[in-house]
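Peer 1: Have a look at this prediction, sequence included:
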Amino acid sequence: MYIEYLPHPFLSRYVETYWSSTDFTEKEVRRRVLPDGCADIIFSLHRQPLPHIVGTMTTFLEITYLGEVRFIGIRFKPGGITAFTRVPINEFTDSQVELFSTESVFDKSFGEDIPWERSTTDIVSSVDNYLLSRLPKLYVLDERINYAVSLIKQGKGNTPIPLIAEQACLSKRQFERRFLADIGISPKAFSRIVKFRNTHRLLKSGANRSLFDLAVDCGYYDHAHLIKEFKRLSGSLPSEL
């Protein structure tokens, strides 16, 4: 069971959603998590609930589990976690790092004061309150990178990178460097993920059109290119998803 919870409005600039995932299986299960351009902080409640940063993913992540599993997560908006840590986000890309091993606004009370024995709603409320208490200590976000992210999303991943850099008032080299540090991946990689997720959403909507037409409408050269991107980012063919 997977459930999402909205953050406090004061945190909506940084946090996309809180989420919980619970499952129990008597046989080994394999799941794939698809890239979304975001970084998360995750508590594994079926183990010792120490928080880990799961960095921005450049491809799918496959997880295998058996028995009971329970996760609580904070999914930050692209670049949102930058306000909570001084460490360049690209140091976490495609990896998991213990939160307290990095320089951030979090202290050991994050986790120790959370009522793990209570309901998920109570746990999420406690996490939300903790993040609200950190607001005075947050680092300043680079609004130029936030603006660039919004341009990429508006263009559904098809806006040329030099044009985005120009509109964000950054040289191409500055833009690449700042984007990588704040988002965790390059502007090109982020654009590919945005394009993939937009195409995936249209596939799930059940729109009655050919794969070639969908590919062209979403900015791919042809359906062969679309299939290649889907296999690279999700490990599956479009029809399998």
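Peer 2: In hand now; what should we look at? Keep in mind that what you see is a predicted model, and the values were worked out from it rather than measured. Numbers count the residues shown, from 1 in each chain.

Peer 1: CA atoms for contacts and neighbours, from now on please.
Peer 2: OK.

Peer 1: Name the helix or strand for residue 216, please.
Peer 2: helix 211-217 (DSSP states H and E).

Peer 1: want to compare, so here's the second one:
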Amino acid sequence: MEYIESPPSPVFSGFIKRFWSLEYDPAGKNAESETVLPDGCPEIVFNLSDRFLKLHRDGNEVQAATLFSGQLSRNITIQPTGRVQLFGVRFQPAGFVPFGVSMGDMTDQIVDLRLVLGQAGGELEEMVNSASGFTDRIRIFENHFRSRLADQGKEDPLTSAAAEMITQSGGAIPLSALRGRLGVSERRLERHFKGAVGISPKMLARISRFQAVVRTIQRSESVGLLDAALSFGYFDQSHMIREFREFSGETPRGYFDHTHKISDIFTSVVD
């Protein structure tokens, strides 16, 4: 498995967290399914090889070649059908604002990029697919994003600042303290988050805390569940387990009993 990543050019760092590339060949035809966890970030993923399946209780769905994922409030399960070769653009929580999309409409949605960006999405897909490598794909995407910024001129500094404070604290900052620092009412902040992020400040804080717990346990087998729960501000171990079930679909012990080729990479990355 080969995973590489790169930060964006500084001018785009307020919108884009990182570019990444993942390549591997699953063993055999019956590749293992993968759990994708909520992480507080919208994302565009270009599939440069075989498609993925999105698994449902009532059947499987072949995913589009290029996907836009809005904010996830719950896990999804995917499965490769062959060789994996992905190029991804992970945005800041409010980083998709320049595309003029209401993120509240995209929560828990994973759709063909062309349904979100129209013809421009198809053109971008073709250019990225024909690029010579990782660096060239970054150049192509940044050129496209630069034109979006010039055309739309949209940004939401209030929401971006609030989201950064939440994620940098691992979801630990009290929202009342956050609103006090920014001088904003609860209602106004909720309204901004609905349009620019797609989930509430409270949900982003819960997801950020969950991700911090996953990273901590993933790095150290000696960390007990009770210690982790208390360290990250859960009321007790049962509270943390309920949150873990909601976001991963499993108990902590059940989740960590097996590896997750894709999720393990992304949860190990510290933003």
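Peer 2: Yes, it's here. Source: prediction; values computed, not measured.

Peer 1: Would you pull the TM-score for this pair?
Peer 2: The TM-score (TM-score structural alignment, normalised by the length of structure 1) is 0.87; 240 aligned residues with a CA RMSD of 2.5 Å.

Peer 1: coming back round to it: against structure 2, where does the helix or strand just after the helix holding residue 216 of structure 1 fall?
Peer 2: Counting by DSSP H and E, the next helix or strand C-terminal to helix 211-217 of structure 1 is helix 223-234. Using TM-score structural alignment, helix 223-234 of structure 1 corresponds to residues 237-248 of structure 2.

Peer 1: Now that stretch on structure 1. Mean distance?
Peer 2: With mean CA distance after the TM-score superposition for structure 1, stretch 237-248 of structure 2 departs from structure 1 by a mean of 1.3 Å once superposed.

Peer 1: in structure 1, which residue is closest to the centre?
Peer 2: residue 38 (1.9 Å; CA atoms, centre = their mean).

Peer 1: Strands along structure 1, start to end?
Peer 2: 2-5, 15-33, 40-44, 52-54, 61-76, 96-98 (DSSP state E).

Peer 1: wait, which of these is closest to residue 82 of structure 1?
Peer 2: strand 61-76 (9.2 Å; CA to CA).

Peer 1: outside of that closest one, which residues touch it?
Peer 2: 14-35, 38-46, 124 (CA atoms under 8 Å, 6 or more residues apart in numbering).

Peer 1: which residues touch residue 70 of structure 2?
Peer 2: With the criterion set at CA under 8 Å, 6+ apart, residue 70 of structure 2 makes contact with 41-43, 103, 106-110, 198.

Peer 1: now do 10 Å
Peer 2: With contacts defined as CA atoms under 10 Å, 6 or more residues apart in numbering, the neighbours of residue 70 of structure 2 are 40-44, 93, 96, 103-111, 197-199.

Peer 1: What is the aligned counterpart of it in structure 1?
Peer 2: For residue 70 of structure 2, the residue aligned by TM-score structural alignment is residue 55.

Peer 1: quick revisit: can you put the strands of structure 1 in TSV and add mean neighbour count and distance to residue 241 of structure 1?
Peer 2: Listed next are these as TSV, based on neighbours: other CA atoms under 10 Å; distance: least, CA to CA, whole Å:
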stretch	mean neighbour count	distance to residue 241 of structure 1
strand 2-5	13	18
strand 15-33	15	11
strand 40-44	20	23
strand 52-54	21	23
strand 61-76	16	15
strand 96-98	15	26
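
Peer 1: would you list those in TSV and tack on distance to residue 130 of structure 1?
Peer 2: Converted to TSV, the strands of structure 1 look like this (distance: least, CA to CA, whole Å):
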stretch	distance to residue 130 of structure 1
strand 2-5	15
strand 15-33	13
strand 40-44	13
strand 52-54	16
strand 61-76	12
strand 96-98	18
